[in-house]
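Colleague: predicted coordinates and the sequence they were generated for:
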Amino acid sequence: MKLFFYMSMMFSLMLFLFVMVLFFNKDMIMVEWEIFNFYSLDFGFIILLDWVSLLFMSYVLFISGWVMLYSSNYMEMDKFKDRFYILLILFVISMLLLVISPNLISLLLGWDGLGLISYCLVAYYQNFSSYNSSMVTFLSNRIGDSFLLVSIFFMMNYGGWNFIFYEYLEFNFIMLMLIILASMTKSAQIPFSLWLPMAMAAPTPVSSLVHSSTLVTAGVYLLIRFYDFFIIYVNQFMLLMLLFMLTMLLSSVSALMEIDLKKIIALSTLSQLSLMMMMLLMGFKELAFFHLLIHAIFKSLLFLCSGVIIHDYKYYQDIRMMGSYSKMMPMISCYLNISGLSLCGMPFLSSYFTKDYVMELLLSENNINMMMMMLYYICIGLTMLYYFRLIYYLNFSWFNLSSLYYFIDNKWLMMNSMKLLMIFSLIFGSIMSWLFLDNMKIIMMDNYLSAMIYLMMLFILIKFLEKYFYMVELSMSEVKMFLLNMWYLKMFFVNNIIMMFSVNMNYFMEKGWGELLGSQGIYLMYKNMSMIYQIYQFNNIKYYLIMFIMMFYLIIYLYLYSLKSV
């Protein structure tokens, strides 16, 4: 694993230097391998190396290297850790294949690879919860795969699948809608939001990689690649803008009600993904891409911190059982606070340079109505709320596990793998805005408008400091069930869709024709053949005598028939 870490760090640095050259020279490199040509349809493999793909690859390799180093300490006592490392490396390779592919068919290879390997990783612990979560994850991603396959058939009308060559061509609206729906399934937007928190059944290093730079970001990256095509129809996608805003609200409210540490961080990922999709529909392609990169840094750090916390609390993930963590592990608590404040968009941390700018752009745009504006403000406020709730339970509440308990601070490799990510969570937003966002618009606003969001954060902080704020129980049971079940998405998908698949497959495959054509049919065939063979073995004298008599009568018959013919 150290070899993979050193190689990924070396390639990440080389790719970042190469990005500088391509970006400032406004250049790109394309490598094409034509496999065959069939009736003017080109079947080939293309590698696109521009500054967007190389920068994203650099990030993926950088984060995956640190996650792999972290995993060597996190999974050292696991019996199947070699299989885990192989699956993690294949997962990274699938993402890199998706990033460099400007061809829909080769892109589908990386897209399907992400879905299949994520199924194996979510089901890694092989218990009932991980099996159900992996099935929901796999089936939800297969819906997006089917949308992408249909868009491939639509694209046959254009003579090939290399969409990078069709810069000034207006694509079919239905095909673009299918691509957006495929991106929504991968990025877990409503109504496909359920699989994202359920995928937390995977090991924590997998969650860190999935929610920062690989699986969930694939949908946003695909929309960035197709940005020039669907921006023409942006006025017809305003319903999707409302869906993205509702997904932000859903994830924020669900995180406020959640008690599982990893699911709270996963729901914050869902909120940030909705923000990126909303940026794209508003026309801010570069801003969405940089928020994607900055989010990858602090979200991977958040998950790595949560893995250390879960180890320290003997694999408990219920935040009500935790407490007094800042006194026991001050460095991990410091890392968690820095990444969490960056998530909230605290001034001059990494995420501030994109989230605050989006807020200013929303206030200056004329085509955004008041409802969208208020929803955005509410979602930002709820982000602060559930983060401070998490910090309250971790650091300021009473320790609710056994009184005979001690923390073992022997995770030096896990600690070292988080130091550079913590530094980048502090300074990387300013570095990226200085290097790449040189054409940002300067927006002059009134003082009360620019201070409104911080006044809302201050109000939420005051509410947080109230004595019984986190002890309030919802009196209406239906409202509580509605909020805890992600607006009944969980009940709808698990109780209807997944149960429908499992019951029908059980009926047809295990108790119907699938059983007879499959294992049971083969078993019955071998059983009948062995019984016939056994009868012959047990009655061999009798059957040999019968066969001798039959052969004797046959010889006599043939002899008489030959005499008759003569």
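Modeller: Everything's here; your move. Computed from a prediction, not measured in an experiment: that's the story for all the values here.

Colleague: CA only for contacts and neighbour counts going forward, please
Modeller: Fine.

Colleague: quick check: Met135 touching Tyr119?
Modeller: Yes - if you go by Cα atoms under 8 Å, Met135 and Tyr119 touch, sitting 7.2 Å apart.

Colleague: what about these two, which has more around it?
Modeller: Between Met135 and Tyr119, counted using other Cα atoms under 10 Å, Tyr119 has the larger neighbour count: 23 against 20.

Colleague: check which helix or strand covers that one.
Modeller: In this assignment (DSSP states H and E), Tyr119 forms part of helix 104-122.

Colleague: what's the angle between the following helix or strand past that helix and helix 104-122?
Modeller: Toward the C-terminal end, the helix or strand that comes next after helix 104-122 (DSSP H and E) is helix 128-155. Helix 128-155 and helix 104-122 are oriented at 180 degrees to each other (axes from the mean of the first three to the mean of the last three Cα atoms, to 10 degrees).

Colleague: next up, a structure to set beside the first:
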Amino acid sequence: MSAHFKINKQASMLMWTLFMLMAPLSVYLMLKNKTTLIEWVLFNVSSSPIMMTIILDPAGTLFSSTVLMISANVLQFSTIYMKDDKFIDRFTVLVLMFVLSMNMLIFFPHLMILLLGWDGLGLVSFILVIYYQNPKSLAAGMITALTNRIGDVMLMLSIAWTLNQGQWNILYMWETSAFTWQSVAILLAALTKSAQMPFSSWLPAAMAAPTPVSALVYSSTLVTAGVFLLIRFYPFLSSTTWFNQTLLLIAVSTTTMAGLSAMTECDMKKIIALSTLSQLGMMMASMGLGMVNLAYFHMVTHALFKALLFICAGTLIHNHMHSQDLRWMGNITTQMPTTTSCFMLANMALCGAPFMSGFYSKDMIVESSVFYSNNLIMLTIILFTVSLTSFYTIRFSLATIWGPSNCSPFIKLQEETSLTTPMLALSLMSVISGSTLIWMMPMNQEPMTMSTTMKIMPMIMVMSGLIAAWYMNTRQIKHVPLLMLTPMMHYASCLMWFLVPLSSQFTMKVPMYISHNYLKSLDQSWLEILGGQGVMSSSFMASNSMMKTFNTKPVNYLMMSSILMLLVLATM
């Protein structure tokens, strides 16, 4: 086993080394606000050069540093979480391939070369989701892969529609006759990768992957790839008249649906997945309101505290015999003090508690949306979803930290160094990253003058959600939450407002029926009769009848074989 751990520890050290190289570069580029483009021509198609382009800009290098730091902590955490796994070295290599794909997506602004990183993310995520090799994992992997395939196809179509520009560089795109189609294709590609409506059902399903994968993939890499693509393409896409309004509507719908579903979910990892979906909706909404820098800022801070939340959840799952049910946990304060502290820090950052990293990005998004003249309905829904976040966070904390323990008394809860070190490193980042970035990032934020009520509105919504959750979850059972009053409401909430059956089972029914009938009527009937099996059975019957008709003498056999030979020669 020591050899396996060695590979894993080396992988973690490799990530830390790359982070140490990338972090100073990103700080330098951020302070100088410089962008460097490196281009070389690979070959020419007619007069169109296919170029290998690498972009070194503050946004890309900072996000790459974040990904490398999170993956270093996750790989260290996996040495304990996956210690009983025989194939831990294979798992480590897959995670490293994932990080490589993400970095390719960040640093290659060329549509054709970007497709390598984009497809790499989809392929490796599928392999990681089906890692445990059981029917549930396979079903989840298929939903993940097939939904992401839609995005891949859209990206390929956008490459085809960009052909008449003579180049595929994201930074130099201009309006052509296929401009609207390009915008639609790129938007759809980003929506599938970031699991926005109506493609949301794959994200909670993909929680079938091992927890270290969830911590890396669903906090900072795969799901934010779509957001990052839109940030890169934003100057080109926002010149369409419909882009911002459409994105805002989809984002607000997603964040509300995810928040409501998380209120009734009992699977720990699914709650965090729905929380990620809600925050992705918040990023997309801020982009829909034209606040691209804030969307990027929230993406970086969210990656850090969400990875911390996943690692804390993974520690609890690891100590509770890999059970993910909230109702089986509770009272971890005394036995797991480090996990409890980090867990509470991550939850505070998620809710946007003052001076945590989430506060600087999330609060600014909400304040900016209040300050600038926007649609009142959209603004009301955004404020409502802020209260939903604190509601499901308090419910989560009540079940795991402050509630009574419901598990077996023979479970020993313990915290090892490989679990606490990543937690403490990410906790530090969850506290300081927001304030550090707001000082260092080259953002041109204009001063906002607003009344005291408007200023504290996000905090009021957070507190109202907190109080409502505390009241509903600590009172007697008669205070049933509104979403559980009727079976239909409860089913709707648990099935992501029927998005799961509508986007998976519903769409599969007709193709499944057609293919089943096709199998029975063609493959197993006509093709068998007319194909090799039918010919074999008919020739077998003919030879048997001939043998019965004629006497079984050697001359007869010779006659039959010679007649057969003549027939073959005649047909040839």
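Modeller: Done, it's in. What you see is a predicted model, and the numbers here were worked out from it, not measured in a lab.

Colleague: circling back to that earlier point, what about the helix holding Tyr119 of the first structure, how far off from the second structure?
Modeller: Comparison of helix 104-122 of the first structure with the second structure after fitting gives an average deviation of 1.0 Å (mean Cα distance after the TM-score superposition for the first structure).

Colleague: so which residue is dead centre in the second structure?
Modeller: Per Cα atoms, centre = their mean, the C-alpha nearest to the average position across the second structure is that of Val223, at 3.4 Å.

Colleague: in this structure it contacts Ala195, no?
Modeller: Yes - because the distance of 6.9 Å satisfies Cα under 8 Å, Val223 of the second structure is recorded as touching Ala195.

Colleague: show me what Pro109 of the second structure lines up with in the first structure.
Modeller: If you follow Pro109 of the second structure across to the first structure using TM-score structural alignment, you land on Pro102.

Colleague: burial check on Ser53 of the first structure, number of neighbours?
Modeller: Neighbours of Ser53 of the first structure (other Cα under 10 Å): 21.

Colleague: what does it align to in the second structure?
Modeller: When the second structure is aligned by TM-score structural alignment, the residue opposite Ser53 of the first structure is Gly60.

Colleague: its match: which element?
Modeller: Gly60 of the second structure is located in helix 58-81, with elements delineated by DSSP H and E.

Colleague: equivalent analysis for Ile35 of the first structure, please.
Modeller: Element membership for Ile35 of the first structure (DSSP H and E) is strand 29-38.

Colleague: how far apart are that strand and its match in the second structure?
Modeller: Following superposition, strand 29-38 of the first structure is found to deviate from the second structure by 2.3 Å on average (mean Cα distance after the TM-score superposition for the first structure).

Colleague: what is that strand packed up against?
Modeller: strand 41-49 (3 or more Cα pairs under 8 Å, 6 or more residues apart in numbering; DSSP states H and E).

Colleague: which residues sit against the strand it packs on?
Modeller: Here strand 41-49 of the first structure makes contact (Cα atoms under 8 Å, 6 or more residues apart in numbering) with 28-37, 100-103, 106, 156, 159-161.

Colleague: in ChimeraX, select just the buried ones from these.
Modeller: The following ChimeraX line selects those of the contacts of strand 41-49 of the first structure that are buried, judged by 16 or more other Cα atoms under 10 Å:
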select :100,101,102,103,106,160,161
